[in-house]
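*Asks:* below are the sequence and a predicted model for it; my questions follow.
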Amino acid sequence: MRVLVTGGAGYVGSFTVRRLLAAGHEVVVVDNLSTGRREAVRGCPLRMADIRDPAGMGPVFEEFRPEAVIHFAALKSSEESLRDIGTYFGVNVTGTQNVLDLCARTGVERFVFSSSCAVYGTPQICPVDETAPVRPESPYGETKYLSERMIASYGQATGLRYANLRYFNAAGAADDASLGEYAGPAATQLLPVAVRATLGLAPALRIFGDDYPTPDGTALRDYIHVEDLAQAHVRVLEGLDTDERCGPVNLGRGQPVSVRELIDALRHVSEKDTTVTTAPRRPGDPGLSWADPDLALSRFGWRAERDLDHIVRTAWDWHTGTPASLE
């Protein structure tokens, strides 16, 4: 299958590109490299373009004529979205509309969207399944849900088969430490931030909120290994062979992990201590959020295979073996 991957030089995108190539698909990556890395997609054609620029994106679609699109390109920080709402709507919503217009124009048949559990906000019941109310608590979550609705409308109007993958917290790195997450001083993702603190690159790891209604007072999340997540994208793309399979799909391990439990796992793997301080809760951060992943298994035969120890161990090996990943 000819697959165009927007944002394919980013974290989850680059792992998915590897999986697509290994499965025999023909792949072209589109990325503006604002956060992506050229070296993450060596051996795959990379076209520099911005999804906000239809004139720049159009020739890529016209020349490659993709049969399928996996759409990763987006901004992804709930906290940042509160400070820069306009940019988030411009990239995540208008950018997605531009991609969908090009799909309609060039006859793309399948569309896999990198959505987020942020569409649920703070779920009323966990684990959360795809029938749960959608109540985003940040502009970021709102942009993801608006994009989902737009994708569904294009699907209904054009026959585009689609899946909106609501995944939870991507983490980890390749087993051989050949690829992972690049997370510099401005990183907000918990695991790389914790690694930075453990290595002395930051004075301490701040825990935002230790008064949640959880066993240890810290927020509960669902961490999923990036390799499992990449495999899910490929499995879903290949499985979109009927209209009945279209719609939202949760991707997670279905096992809640608290902030303190993740820090303890890092201490175990690294055999080092992590200095921790506490800070008030951040706006837009739910206290409880983990997936019911059963639909992904029943509809596409996918489930996560790697546990928390594997997630933390591969991340630690990647960051310590690749100092540039933390610069």
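*Replies:* Great, that's in hand.

*Asks:* use CA for all of it now, contacts and neighbours both
*Replies:* Noted.

*Asks:* next one: residue 41 relative to residue 8, how far apart?
*Replies:* Distance from residue 41 to residue 8, counting by Cα to Cα, to the nearest Å: 8 Å.

*Asks:* overlap of the contact sets of the two?
*Replies:* 14, 17 (Cα atoms under 8 Å, 6 or more residues apart in numbering).

*Asks:* residue contacts, residue 280?
*Replies:* For residue 280, the contact set (Cα under 8 Å, 6+ apart) comprises 208-210.

*Asks:* ranges for the helices of the stretch 51-200 of the chain?
*Replies:* Secondary structure of the stretch 51-200 of the chain (DSSP state H, counting those that start in this stretch): helices at 54-64, 78-83, 85-89, 95-106, 139-158, 190-198.

*Asks:* buried stuff in the second one?
*Replies:* The reference is to helix 78-83. Within helix 78-83, the residues that qualify as buried are 78-79, 81-82, counting by 16 or more other Cα atoms under 10 Å.

*Asks:* return the distance of stretch 283-300 from the chain's centre.
*Replies:* 13 Å (Cα atoms, centre = their mean, to the nearest Å).

*Asks:* now the strands for the chain?
*Replies:* Using DSSP state E, the strands of the chain run over 2-6, 26-31, 46-48, 68-71, 110-116, 161-167, 169-171, 205-208, 220-221, 223-225, 247-251, 257-258, 276-279.

*Asks:* dump those strands into JSON lines; add mean neighbour count and distance to residue 324 as well.
*Replies:* Shown next, in JSON lines, are the strands of the chain (neighbours: other Cα atoms under 10 Å; distance: least, Cα to Cα, whole Å):
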{"stretch": "strand 2-6", "mean neighbour count": "24", "distance to residue 324": "24"}
{"stretch": "strand 26-31", "mean neighbour count": "23", "distance to residue 324": "20"}
{"stretch": "strand 46-48", "mean neighbour count": "16", "distance to residue 324": "21"}
{"stretch": "strand 68-71", "mean neighbour count": "24", "distance to residue 324": "26"}
{"stretch": "strand 110-116", "mean neighbour count": "24", "distance to residue 324": "26"}
{"stretch": "strand 161-167", "mean neighbour count": "25", "distance to residue 324": "27"}
{"stretch": "strand 169-171", "mean neighbour count": "23", "distance to residue 324": "17"}
{"stretch": "strand 205-208", "mean neighbour count": "18", "distance to residue 324": "20"}
{"stretch": "strand 220-221", "mean neighbour count": "23", "distance to residue 324": "27"}
{"stretch": "strand 223-225", "mean neighbour count": "27", "distance to residue 324": "21"}
{"stretch": "strand 247-251", "mean neighbour count": "24", "distance to residue 324": "29"}
{"stretch": "strand 257-258", "mean neighbour count": "19", "distance to residue 324": "28"}
{"stretch": "strand 276-279", "mean neighbour count": "12", "distance to residue 324": "24"}
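
*Asks:* below is structure B, check it against A:
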Amino acid sequence: MRILVTGGAGFIASHIVDRLIAEQHEVCIVDNLSTGKQENINPAAIFYNLDIRSEHVLEVFEDFNPQIVIHHAAQISVAHSVSDPSLDASININGTINILDCCYKTGVRKIIYASSAAVYGYPEELPVEESAKLSPLSPYGLSKLTPEFYIQLYSNLHGLKYTILRYSNAYGERQDPRGEGGVISIFLDNLLTQKEIQIHGDGTQTRDFIYVKDIVNANIAALTKGENCIVNISTQTEISVKELFEMMCKILEIDASPKYMDERVGDIKYSSLSNRQARSILGWTSQFTLYQGLKETINYYQNICV
């Protein structure tokens, strides 16, 4: 198939591109390299250095004529969304509308959209089902949720098929610890460089971590399944931040102690997403335990640091 991937130079989407190329699909990447990296770009893919809000994106769609679009390009920093909500909305909402317009105008069959657990806000019960109340706590959460409604609207108006994937806390190779790096990439970077590790609160807060290779598998499944569905992509497993830190130290075979800081206002205490629908609709299950994913991730960063 001909598949266009937005944000294909970034952390998650570059892994998706690699898998698509390995499976002999024709792949086109649209990425402005604001956070994506040139070295992440698979040389077998066609690459356009373009912002998803650009009017020239339509020319790319017309030239490449994709059958499916996998949409990952986004502003992903919660902090930046709070400090500049207009820019956040411009990229995540207006950018997605531009991509949807291009899909409609060029006859794209389906869009797969990377959404986020941030759309839920404070969970009323765990694990969080897709039918749970949607109440984002940040402009970022809102700007990831709003495109979901636009995607469903374009489906109703124009027949564009979709699968919306709501990721829990992603981690893995190529995740940048700077900017809005996940807690795992930040911990790992600080542990490898012997910097202070800070944990906000008492460390009992929990998260549901999903390995990037599991996310890739979900996107591959969504190429042919999950028509007009919204599904969580998660391990449906909680681990506390304190336990996570201890597991990473064990794998690295080092003895380190974190510094506990004041709890951050607005942080969710406990988080876990149900993956029941992913299993039933996509036939997907996570293949990696957190320990396995951490070992692979840590090995990758140790090798590039040598």
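*Replies:* Structure's in. What do you need? Everything numeric in this text was worked out from a predicted model, so none of it was measured.

*Asks:* just the helices in the stretch 201-327 of structure 1 please.
*Replies:* According to DSSP H, counting those that start in this stretch, the helices that the stretch 201-327 of structure 1 contains are 226-239, 259-270, 294-300, 308-321.

*Asks:* switch those helices over to a markdown table; also include mean neighbour count and distance to residue 158 of structure 1.
*Replies:* Output for the helices of the stretch 201-327 of structure 1, formatted as a markdown table (neighbours: other Cα under 10 Å; distance: least, Cα to Cα, whole Å):
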| stretch | mean neighbour count | distance to residue 158 of structure 1 |
| --- | --- | --- |
| helix 226-239 | 22 | 18 |
| helix 259-270 | 18 | 43 |
| helix 294-300 | 16 | 23 |
| helix 308-321 | 21 | 39 |
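
*Asks:* nearest to residue 88 of structure 1, out of the ones you listed?
*Replies:* helix 226-239 (23.5 Å; Cα to Cα).

*Asks:* in structure 2, what range does the closest one match?
*Replies:* Mapping helix 226-239 of structure 1 onto structure 2 (TM-score structural alignment) gives residues 212-225.

*Asks:* centre of structure 2 to the edge, which residue is at the far end?
*Replies:* residue 255 (31.1 Å; Cα atoms, centre = their mean).

*Asks:* what sits against it?
*Replies:* residue 249.

*Asks:* with the one 3 residues further on instead?
*Replies:* By Cα under 8 Å, 6+ apart, residue 258 of structure 2 lies in contact with 196-199.

*Asks:* on that earlier part again, which of residue 41 and residue 8 of structure 1 has more neighbours?
*Replies:* Taking other Cα atoms under 10 Å, residue 41 of structure 1 and residue 8 do not tie; residue 8 has more neighbours (32 against 21).

*Asks:* show me what that one lines up with in structure 2.
*Replies:* Per TM-score structural alignment, residue 8 of structure 1 is aligned with residue 8.

*Asks:* tally of neighbours for the closest residue in space to its match that isn't next to it in sequence?
*Replies:* Excluding its sequence neighbours, the residue lying closest to residue 8 of structure 2 (Cα to Cα, 6 or more residues apart in numbering) is residue 14, at 4.7 Å. Residue 14 of structure 2 has 25 neighbours, counted by other Cα under 10 Å.

*Asks:* residue 266 of structure 2 too?
*Replies:* 10.

*Asks:* tell me who's in contact with it.
*Replies:* So residue 266 of structure 2 contacts residue 137 (Cα under 8 Å, 6+ apart).

*Asks:* any idea which of the strands of structure 1 gets closest to residue 125 of structure 1?
*Replies:* So among the strands of structure 1, strand 220-221 is nearest, using Cα to Cα, at 12.8 Å.

*Asks:* wait, residue 31 of structure 2 touches residue 46, no?
*Replies:* No - the criterion here is Cα atoms under 8 Å, and residue 31 of structure 2 misses it with residue 46 at 11.1 Å.

*Asks:* I figured residue 52 of structure 1 hits residue 102, correct?
*Replies:* No - the criterion here is Cα under 8 Å, and residue 52 of structure 1 misses it with residue 102 at 12.0 Å.

*Asks:* gap between the equivalent of residue 293 of structure 1 over in structure 2 and residue 132 of structure 2?
*Replies:* Under the alignment by TM-score structural alignment, residue 293 of structure 1 pairs with residue 275 in structure 2. Counting by Cα to Cα, the gap from residue 275 of structure 2 to residue 132 of structure 2 is 13 Å.

*Asks:* the two: who's more crowded?
*Replies:* Per other Cα under 10 Å, whichever of residue 275 of structure 2 and residue 132 has more neighbours is residue 275, with 23 against 15.

*Asks:* who's in contact with that one?
*Replies:* Counting by Cα under 8 Å, 6+ apart, residue 275 of structure 2 has contacts 129, 231-236, 285.

*Asks:* could you check how many residues crowd around residue 102 of structure 2?
*Replies:* Residue 102 of structure 2 - counted by other Cα under 10 Å - has 19 other residues nearby.

*Asks:* now the spatially closest residue to it that is not a sequence neighbour: how far from residue 50 of structure 2?
*Replies:* Counting by Cα to Cα, 6+ apart, residue 58 is the residue found nearest to residue 102 of structure 2 once chain neighbours are left out, at 5.4 Å. According to Cα to Cα, residue 58 of structure 2 and residue 50 of structure 2 sit 11 Å apart.

*Asks:* what touches both of those two?
*Replies:* With Cα under 8 Å, 6+ apart, residue 58 of structure 2 and residue 50 have no common neighbours.

*Asks:* looking at structure 1, which of the contacts of residue 258 of structure 2 hold up?
*Replies:* Counting by both residues aligned by TM-score structural alignment, their matches' Cα atoms under 8 Å, the contacts of residue 258 of structure 2 that remain in contact in structure 1 are 196-199.

*Asks:* got those as a markdown table, with distance to residue 137 of structure 2 columns?
*Replies:* Converted to a markdown table, those look like this (distance: Cα to Cα, whole Å):
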| residue | distance to residue 137 of structure 2 |
| --- | --- |
| 196 | 28 |
| 197 | 26 |
| 198 | 23 |
| 199 | 21 |
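
*Asks:* show me the two of the residues you listed that sit farthest apart.
*Replies:* Across these (Cα to Cα), the longest gap, 9.9 Å, separates 196 and 199.

*Asks:* overlap in contacts of the two?
*Replies:* 258-259.

*Asks:* could I get the contacting residues of the aligned residue in structure 1 for residue 230 of structure 2?
*Replies:* Counting by TM-score structural alignment, residue 230 of structure 2 corresponds to residue 248 in structure 1. Contact analysis of residue 248 of structure 1 by Cα under 8 Å, 6+ apart lists 130, 163-166.
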